[in-house]
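Q: sequence? don't have it. structure:
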């Protein structure tokens, strides 16, 4: 499936102004290997994502409201990507381990 712009949302904006980190949420049905390719978030820069911003990536089943199958913590490594310079590139991401021993 392709990137869905509505799945990329600002969770917490910088509280101290310029130069501070924003926190974003990206819901996607694509695997992290697809999500972390350059310009996957093709409108991220346009939406305000900047280098160093943190992005929580929730991989979901076949629908955007489906069950969460993986969570990764990424950050914006490159901004103004794509021929239109409106996208961003995310790091490979750190997988959040899913354990539930009860």
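A: Received the coordinates, thanks. Nothing here was measured: the structure is a model prediction, and the numbers come from that model. Numbering: from 1, shown residues only.

Q: contacts, neighbours, all on C-alpha from now
A: Noted.

Q: Just to check, residue 69 is in contact with residue 32?
A: No - counting by Cα atoms under 8 Å, residue 69 does not reach residue 32; the two are 11.0 Å apart.

Q: Those two - which one has more neighbours?
A: Shown here are residue 69 and residue 32; by other Cα atoms under 10 Å, residue 32 has more neighbours (22 against 12).

Q: and for residue 69 and residue 32, which residues touch both?
A: With contacts defined as Cα atoms under 8 Å, 6 or more residues apart in numbering, the residues adjacent to both residue 69 and residue 32 are residue 59.

Q: same for the lengthiest strand in the chain, what does it pack against?
A: The longest strand of the chain (DSSP state E) is strand 68-81. When contacts are defined as 3 or more Cα pairs under 8 Å, 6 or more residues apart in numbering; DSSP states H and E, strand 68-81 packs onto helix 44-47, strand 54-60, strand 87-90, strand 94-95.

Q: A further structure is provided below for comparison with the first:
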């Protein structure tokens, strides 16, 4: 999915518009750095045809002036590295919350 624009609906919910003009809501899970880029992990709020239940979307985050732009991850290698970084950080956050 390649996103063109986004809108924050509340603290954790983003509404993204894809290249075909469809608006889709995602829960923002985590923004993180991997390598030289920043990434965002998103969980669909409602089931999507191309996503399995609980499947997470990872996109590269870039700035265009004051706007954040979500771009698809271009290579399998980049996606695997970003996914592993996400899992490590997300699991660390869960452990911290459980310990409080």
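A: Happy to help now that I have it. Not measured: the values here are computed from a predicted model.

Q: Can you calculate the TM-score here?
A: The TM-score (TM-score structural alignment, normalised by the length of structure 2) is 0.32; 50 aligned residues with a Cα RMSD of 3.9 Å.

Q: returning to what we had before: in TSV, list the helices and strands packed on strand 68-81 of structure 1 along with mean neighbour count and distance to residue 74 of structure 1.
A: Shown next, in TSV, are these (neighbours: other Cα atoms under 10 Å; distance: least, Cα to Cα, whole Å):
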stretch	mean neighbour count	distance to residue 74 of structure 1
helix 44-47	19	14
strand 54-60	23	5
strand 87-90	26	6
strand 94-95	14	6
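
Q: Let me have those in TSV, adding distance to residue 79 of structure 1 as columns.
A: Output for those, formatted as TSV (distance: least, Cα to Cα, whole Å):
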stretch	distance to residue 79 of structure 1
helix 44-47	6
strand 54-60	13
strand 87-90	4
strand 94-95	20
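
Q: Mind listing what's buried along the helix or strand containing residue 94 of structure 2?
A: Following DSSP states H and E, one finds residue 94 of structure 2 within helix 76-99. By neighbour count with 16 or more other Cα atoms under 10 Å, helix 76-99 of structure 2 contains the buried residues 79, 82, 83, 85, 86, 89, 90.

Q: of all the residues you listed, which comes closest to residue 61 of structure 2?
A: Taking Cα to Cα as the measure, residue 61 of structure 2 lies nearest residue 82 of the buried residues of helix 76-99 of structure 2, at 11.8 Å.

Q: quick one, what contacts the closest one?
A: Residue 82 of structure 2 sits next to 34, 39, 58 when contact means Cα under 8 Å, 6+ apart.

Q: Tell me if the second one really is in a strand.
A: Yes - in this structure, residue 39 of structure 2 lies within a strand as judged by DSSP: H, G, I helix; E, B strand; the rest coil.

Q: ok, it to residue 58 of structure 2 distance?
A: Noted for residue 39 of structure 2: a distance of 7 Å to residue 58 of structure 2, by Cα to Cα, to the nearest Å.

Q: related to what we said a few turns ago, which PyMOL command selects the buried ones in the contacts of residue 82 of structure 2?
A: A single PyMOL command selects the buried members of the contacts of residue 82 of structure 2 (16+ other Cα under 10 Å):
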select buried, resi 39+58
